[in-house]
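Asker: Pasting the sequence and the predicted model now:
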Amino acid sequence: MSFDYILSVLKPMLEGAQVTILLFLIAIVISIPFGFLLTLASRSNIRMISWMAQGYIYIMRGTPLLLQLLFICFGLPMLPVVGEYLVLDRFVAACLGFILNYAAYFAEIFRGGLLSIDKGQYEASQVLGMNRWQTLTRIIIPQMFRVALPAVANESVTLVKDTALLYAVAVPELLHFAQTAVNRDFTILPFFLAAIIYLLMTLILSLFFKFLERRFKFE
């Protein structure tokens, strides 16, 4: 294969990678705070809120992400009465699916981080005269973040790889262009190029989280 061919294949694949990166950024920026809110809701003293949050987490973690994407993209428009108002752009629908799914996983990660904090930390903050909001923002969240950071990093790397599921809902991303080139040119080289691009993205992400771990002196 000539270098010119590699460049001709790489160009659309890199354009697809931009879609992959954009979806990742949108999903990670929204799903992490949403996941933390779900964690707080699941620990709420109001039973109805707690049950609803726990039920949501169970459903989203207990069903495949691909099924959720297919339901949002193709199932919602088929609902009676309201279906016609739920027709979403494919990329928007995919973003929604990833956010809703990964928020549930991050919620469980944050729950584990909260459970790892000694109850004495709460008692000490009360002795110091801190209210619940001050205790949460100054004492609990920083410690929880340090504990949860490795798991958040692993889940974020998984999110990068799961973006390949966009192919199943006809969103033209990296894998879509790789598959198109393979079918057109009868060569598996585009798959290897796609693998390299994915590896580069996950490497950069891993290095970023390693930096955060050193920054917070986790190691």
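Answerer: Cool, got the structure.

Asker: okay, CA-based contacts and neighbour counts for the rest of this
Answerer: Noted.

Asker: How many neighbouring residues does residue 57 have?
Answerer: Neighbouring residues of residue 57 were enumerated by other Cα atoms under 10 Å; the total is 24.

Asker: Contacts only, for the closest residue to it other than its chain neighbours.
Answerer: With sequence-adjacent residues excluded and distances taken as Cα to Cα, 6 or more residues apart in numbering, residue 57 is closest to residue 104, at 4.8 Å. Residue 104 makes contacts with 35, 38, 56-58, 60-61, as judged by Cα atoms under 8 Å, 6 or more residues apart in numbering.

Asker: try 7 Å
Answerer: Under the criterion of Cα atoms under 7 Å, 6 or more residues apart in numbering, the contact list for residue 104 reads 35, 57, 60-61.

Asker: and of those residues, the nearest to residue 217?
Answerer: Compare each of the contacts of residue 104 with residue 217 using Cα to Cα and the shortest gap goes to residue 35, at 24.0 Å.

Asker: Hmm, that closest one is touching residue 106, no?
Answerer: Yes - with contact defined as Cα atoms under 7 Å, residue 35 counts as touching residue 106 (5.1 Å).

Asker: Would you agree residue 98 is in contact with residue 26?
Answerer: No - no contact is recorded between residue 98 and residue 26 when judged using Cα under 7 Å, the distance being 9.2 Å.

Asker: also this one, for the comparison:
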Amino acid sequence: MAGTLEKMIGWLPALLEGLKITLSLSVISVLVGLILSLFLALGKMSKNKIIQRLSGAYIFFFRGTPLLMQLYFVYYALPQINPAFTIKSRFIAAFIAFALNSAAYQAEIIRAAIQSIDKGQFEAARALGMSHAQTMRLIIIPQSYRRLIPPVGNEFIMVIKDTSLVSTIALVDLMKRTSQIQSSASTALVYIPAMIMYLLVTAVFTYVFNYLEKKFSVYE
């Protein structure tokens, strides 16, 4: 038992290196995805039919196809379409796939949050002579962010777990590092500390988002 514990402790530095990649990829992808999703959500709600359909097609495509397939497409298929599209960095390829995918899911979250605002506020803004853009920027979107915290938190937790997919393109995240140790040490016990790390990370971020949800609750 003592020997097994010593082995697990010895694996921690390597696993933590993998965890850094996992967290970096998750945070950057969700943040960039959140920025893109705002434009997609507004585009899908636009009165311009072309913008509306393009935004809707983007969301449908990325929500309707597996994330793993999107990752393979970005890293393996794009270079075959045109060598100029070759992405040498596995991290950047994974970031692009995850950010684009996350944007599609968060766009629906933002659209739902905006549409949950009382329509009377749109009418009041129009009565004051405000344009649609001013109404969205000054009145609607500032009120929507409180409603975004729980679903965006859930999306972030999902992305953290989904990053395990990047091991398939040999990006050394927590999952890939675990597999490497398992192969070199010829033991599956390394999955125990790896799972504990995933649990601790998701528990910490779940607590943070729950705290933010209570702090900025729309029901206060």
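Answerer: In hand now; what should we look at? Just so we're clear, the structure is a prediction, and the values are computed from it rather than from any experiment.

Asker: After superposing, what score do the chains get?
Answerer: These two chains, once laid on top of each other, score a TM-score of 0.93 by TM-score structural alignment, normalised by the length of structure 1; 216 aligned residues with a Cα RMSD of 1.5 Å.

Asker: sorry, back to before: who has more neighbours out of residue 98 and residue 26 of structure 1?
Answerer: Taking residue 98 of structure 1 and residue 26 together and counting by other Cα under 10 Å, residue 98 has the greater number of neighbours (25 against 14).

Asker: Measure the mean distance from the helix or strand encompassing residue 110 of structure 1 to structure 2 post-superposition.
Answerer: Using DSSP states H and E, residue 110 of structure 1 sits within helix 90-115. When structure 2 is superposed, helix 90-115 of structure 1 averages 0.7 Å from its matched positions, counting by mean Cα distance after the TM-score superposition for structure 1.

Asker: Can you list the buried residues in the next helix or strand after that helix?
Answerer: In the C-terminal direction, the helix or strand that comes right after helix 90-115 of structure 1 (DSSP H and E) is helix 119-127. Within helix 119-127 of structure 1, the residues that qualify as buried are 122, 125, counting by 16 or more other Cα atoms under 10 Å.

Asker: measure the residue of structure 1 positioned farthest from its centre to residue 133 of structure 1 for me?
Answerer: Each residue of structure 1 has a distance to the centre, and by Cα atoms, centre = their mean the biggest one is for residue 127: 37.8 Å. Using Cα to Cα, to the nearest Å, residue 127 of structure 1 is found at 15 Å from residue 133 of structure 1.

Asker: repeat for residue 68 of structure 1
Answerer: Distance check for residue 68 of structure 1 against residue 133 of structure 1: by Cα to Cα, it reads 35 Å.

Asker: who's more crowded, these two?
Answerer: Higher neighbour count among residue 68 of structure 1 and residue 133: residue 68, with 19 against 10, using other Cα under 10 Å.

Asker: Select the longest helix from structure 1.
Answerer: Longest helix in structure 1 by number of residues, with DSSP state H as the criterion: helix 3-42.

Asker: With structure 2 overlaid, report how far that one is off on average.
Answerer: With mean Cα distance after the TM-score superposition for structure 1, helix 3-42 of structure 1 averages 1.0 Å from its match.

Asker: Give me the helices and strands touching that helix, please.
Answerer: On a contact count with 3 or more Cα pairs under 7 Å, 6 or more residues apart in numbering; DSSP states H and E, helix 3-42 of structure 1 meets helix 47-62, helix 90-115, helix 174-185.

Asker: which residues does the residue positioned nearest the centre of structure 2 contact?
Answerer: Closest residue to the average C-alpha location of structure 2: residue 30 at 3.6 Å, with Cα atoms, centre = their mean. By Cα under 7 Å, 6+ apart, the contact list for residue 30 of structure 2 reads 99, 102, 156.

Asker: Roughly how far does it sit from residue 206 of structure 2?
Answerer: Going from residue 30 of structure 2 to residue 206 of structure 2 by Cα to Cα gives 15 Å.

Asker: can you check residue 26 of structure 2 too?
Answerer: According to Cα to Cα, residue 26 of structure 2 stands 14 Å off from residue 206 of structure 2.

Asker: higher neighbour count, the two?
Answerer: residue 26 (24 against 17).

Asker: ok so, going back, can you say which of the helices and strands packed on helix 3-42 of structure 1 is nearest to residue 13 of structure 1?
Answerer: Among those, helix 174-185 comes nearest to residue 13 of structure 1, with 5.1 Å by Cα to Cα.

Asker: The closest one against structure 2, how far on average?
Answerer: Per aligned residue, helix 174-185 of structure 1 averages 1.3 Å (mean Cα distance after the TM-score superposition for structure 1).

Asker: same check, this time on stretch 195-215 of structure 1
Answerer: After superposition onto structure 2, stretch 195-215 of structure 1 lies on average 1.2 Å away from the residues it aligns with, using mean Cα distance after the TM-score superposition for structure 1.

Asker: Please identify the buried residues of that stretch?
Answerer: Judged by neighbour count (16+ other Cα under 10 Å), stretch 195-215 of structure 1 contains these buried residues: 197-198, 201-202, 205-206, 209-210, 212-213.

Asker: next one: stretch 30-38 of structure 2
Answerer: 30, 32-34, 36-38.

Asker: Now do the same for residue 52 of structure 2: its match in structure 1.
Answerer: With TM-score structural alignment as the criterion, residue 52 of structure 2 lines up with residue 50 in structure 1.

Asker: what about residue 194 of structure 2, how many residues close to it?
Answerer: For residue 194 of structure 2, the count of nearby residues is 23 (other Cα under 10 Å).

Asker: where's it, which helix or strand?
Answerer: Using DSSP H and E, the element containing residue 194 of structure 2 is helix 191-215.

Asker: And that helix, what does it pack against?
Answerer: Counting contacts by 3+ Cα pairs under 7 Å, 6+ apart, helix 191-215 of structure 2 is packed against helix 141-162.

Asker: Right, I'll leave it there.
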